[in-house]
Every structure is written in C-alpha cells, then in structure tokens.
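Asker: Whatever this is, show me its structure:
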Amino acid sequence: MPQSAREYLRHRFRGDADALRERVTAMQRGSKLPGPDAATSRKMADACEDVVTMLDSVAAHEDAAAELVGIVALVPQLEQKARDTATLPPVRAVYAGAATRIREVQDAEATASHADDAPDADDDALGEESEDDFDGDADDFIDDDDLAD
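Answerer: Coordinates of the predicted model:
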C-alpha cells in the first residue's frame, strides 16, 4: 500500500528521532558510541520532532498533489533553520536533510506520475520506504548530500 508523501516523511523523521533518543539513553547508561555525543544527539532528535511538527502543520488534502505542494512550501523554512543552526552541523544536517528529502519526494512523485506503473520499478525512486532505507543506525539521518554547502 503506497504511503502519502506526508506519511513517508513523518515516518522517516519520527523514526530518526526515536533512534536518536535511544542513542541518548544508551549513552547515559555508559555505552560508548561513535558519532555525536548525547547532548548533540538530543538536539538532533528535537530537530527531527520539529520537522514532524512542521509536516503536521500542512493542511491535509484528499488530493495528494495538493498536499505535496504544501509540504514543498516548507523547504524555505527548513533551509532557514539549517542556516540558523550552522554552528551545530549535525542539527543543521537534520534540517538540510529534511529539505533534501522533500525535494526527492517531489521529484519521485513527478517521475511516478509520468511512469507507466512498471512492474519492477525501484521503490526508492517512488519515495517509498524499503528495508534498506533505515536500520536505526546513527548514520541513517545524516547523508553526505545533507552536509554539502
């Protein structure tokens, strides 16, 4: 069953927030984990929740294309938040990553609307979650393209 753009993005960033909070808990219990420290991970989780809140602020619409227009309108706000958090690159990467994911979903939806429903279409190209997209590791929420500026 295909997900809406909002559902996909909410799931992605809510999952990242949950994984980051689990990371914080593990670090507070004494686990030594590579990557951001507990305070930074907590800030990243808060940023992920902020993205979910922003997505929830977009009016729901029965027409998926109309709803996507509202979601795409969040990109300038996300880019501004990325600039505002430039001194903390991992948090900046959350906001920049959200803007990137929205653009990817927009591109995938445009491509999918022109496709002939090919039976072996790659689910990643359609903006749908697959087994390889998220495994809960700290590197799942920061992609190389999120850090480029």
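Asker: CA atoms for contacts and neighbours, from now on please.
Answerer: Noted.
Asker: quick one, what contacts residue 82?
Answerer: With contact taken as Cα atoms under 8 Å, 6 or more residues apart in numbering, residue 82 is in contact with 91, 92, 93, 94, 95, 96.
Asker: Most neighbours among these, please name it.
Answerer: Counting neighbours by other Cα atoms under 10 Å, the top entry in the contacts of residue 82 is residue 94, with 30 neighbours.
Asker: Now name the helix or strand holding it.
Answerer: Here residue 94 sits within helix 89-114, counting by DSSP states H and E.
Asker: could you point out which element follows that helix?
Answerer: Next along the chain after helix 89-114, taking DSSP H and E as the criterion, comes helix 144-147.
Asker: For that following helix, buried residues please.
Answerer: By neighbour count on 16 or more other Cα atoms under 10 Å, the buried set for helix 144-147 is residue 146.
Asker: and for it, what are the contacting residues?
Answerer: Against helix 144-147 from outside (Cα under 8 Å, 6+ apart): 89, 93, 94, 96, 97, 100.
Asker: Try it again at 10 Å.
Answerer: Contacts to helix 144-147, defined as Cα atoms under 10 Å, 6 or more residues apart in numbering, come from residues 82, 89-90, 92-101.
Asker: For those, work out which two are farthest apart.
Answerer: 89 and 101 (17.5 Å; Cα to Cα).
Asker: another one to check against the first:
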Amino acid sequence: MRALVQRVAEASVEVEGAVIGQTGPGLLVLVCAMGGDDEGAADKLALRVAKLRIFRDDQDRMNRSVLDIGGGALVVSQFTLAADTRTGNRPGFSSAAAPEEGRRLYERFAASLAAQGIAVQTGSFGADMRVRLVNDGPVTIWLDTADRA
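Answerer: Okay, the predicted model is just below:
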C-alpha cells in the first residue's frame, strides 16, 4: 500500500458540499491499495503512520508521533497514488488494486489506524471529494509497504 502523509494544522473533506470528515492538528493521509496488497500491508502501513515521528518536540525537532501529540487523522482514498508516469503524458493506473479490494483495504487501514488509539475520520471511497488542508511545516512524507523498483 502507498500513503502520502501530511502533517496538518487542520484538514477536512467534503462530498457534494457537505463536510464528511475532518481533523485538527494531526495527519492527512492519502491512501492507495496496490494490486497484490493484503490485510497485512494495511496493518503494517497503519503502524508506520501511527509511529512516524514528524511532530516537533520541546527542542523543535521532529521527534514525536501523532500518538505522542494526541492528534487525529483524516484518511482519504486516493487511487491516483498508483499512477504510472513512465511513458506518455497520460498516467496509467493499472497497478492499483481493483475497486472492491481497494475499498476493503482502505477501510482496513483506517480501522487499524484507529485501533492504535488515533481519532480517525475518513473520506468517501470512490466519491468526488474536495480536500482542504493547512499543511504544517510543510511536512509531506511518502510511504510504501513494498519495494516497487
């Protein structure tokens, strides 16, 4: 699985003009299940996100996790993280998991992250969403559970 993790002061997601998920200080996590991923990948990614030390400590160093600061997470599905841009001008997405599998693993990731003790809200899988965020830092980290060289 892949995730783009952003440290945020706040973030929200809207569907059809209504806010369906939001967080204050914490993380915005854009998530994509890739073909061949399984529950283990979702759980591994959730644990990495929960323990990722990208928040400032008392010495202003990135040394604290979202767990350490008591922050929340807004988790949004983003199949475009599977984009293959090696050729041409139009990205290909064939390496993303099939929609049903992608939904299942996205939901598993969000549940596994919540099981770590993080307040999690989500977007709507497959919906046309508007995501708003105030990136803190900015800090943006790319995570991938597999070596996809």
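Asker: Report the TM-score for the pair.
Answerer: Once superposed, the chains reach a TM-score of 0.31 (TM-score structural alignment, normalised by the length of the first structure), with 84 aligned residues with a Cα RMSD of 5.4 Å.
Asker: sorry, back to before: export the contacts of residue 82 of the first structure as JSON lines, with columns for distance to residue 66 of the first structure.
Answerer: Shown next, in JSON lines, are those (distance: Cα to Cα, whole Å):
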{"residue": "91", "distance to residue 66 of the first structure": "29"}
{"residue": "92", "distance to residue 66 of the first structure": "28"}
{"residue": "93", "distance to residue 66 of the first structure": "27"}
{"residue": "94", "distance to residue 66 of the first structure": "25"}
{"residue": "95", "distance to residue 66 of the first structure": "23"}
{"residue": "96", "distance to residue 66 of the first structure": "23"}
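Asker: Residue 112 of the first structure: which of these is nearest?
Answerer: When these are ranked by distance to residue 112 of the first structure (Cα to Cα), residue 96 comes first, at 24.1 Å.
Asker: Residue 48 is in contact with that closest one, correct?
Answerer: No - using Cα atoms under 10 Å as the test, residue 96 of the first structure is too far from residue 48 to be in contact (11.1 Å).
Asker: quick one: the strands in the second structure?
Answerer: Secondary structure of the second structure (DSSP state E): strands located at 2-15, 18-23, 26-32, 55-56, 62-64, 72-77, 119-122, 129-144.
Asker: Compare those and report which one is nearest to residue 101 of the second structure.
Answerer: With Cα to Cα, the closest approach to residue 101 of the second structure among the strands of the second structure belongs to strand 26-32: 10.7 Å.
Asker: how much does the closest one deviate in direction from strand 72-77?
Answerer: Between strand 26-32 of the second structure and strand 72-77, the angle comes out at 20 degrees (axes from the mean of the first three to the mean of the last three Cα atoms, to 10 degrees).
Asker: could you give the angle of strand 26-32 of the second structure to strand 129-144?
Answerer: Orientation check (the same axes, to 10 degrees): strand 26-32 of the second structure against strand 129-144 gives 80 degrees.
Asker: Return the residues in contact with residue 71 of the first structure.
Answerer: Per Cα under 10 Å, 6+ apart, neighbours of residue 71 of the first structure: 5-6, 9, 54-60, 65, 99, 102-103, 105-106.
Asker: Provide a PyMOL selection command restricted to the buried entries of those.
Answerer: Typed into PyMOL, the line below selects the buried ones among the contacts of residue 71 of the first structure, using 16+ other Cα under 10 Å:
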select buried, resi 5+6+9+55+58+99+102+105+106
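Asker: Ignoring the adjacent residues along the chain, who's closest to residue 130 of the second structure?
Answerer: residue 14 (5.1 Å; Cα to Cα, 6 or more residues apart in numbering).
Asker: residues near the one you found, how many?
Answerer: Neighbour count of residue 14 of the second structure, defined by other Cα under 10 Å: 18.
Asker: now do residue 99 of the second structure
Answerer: 13.
Asker: and it, how far is that from residue 32 of the second structure?
Answerer: 11 Å (Cα to Cα, to the nearest Å).
Asker: Would you mind identifying the next helix or strand past the host helix or strand of residue 26 of the first structure?
Answerer: If you go by DSSP H and E, residue 26 of the first structure is part of helix 5-28. Using DSSP H and E, the helix or strand that follows helix 5-28 of the first structure in sequence is helix 38-57.
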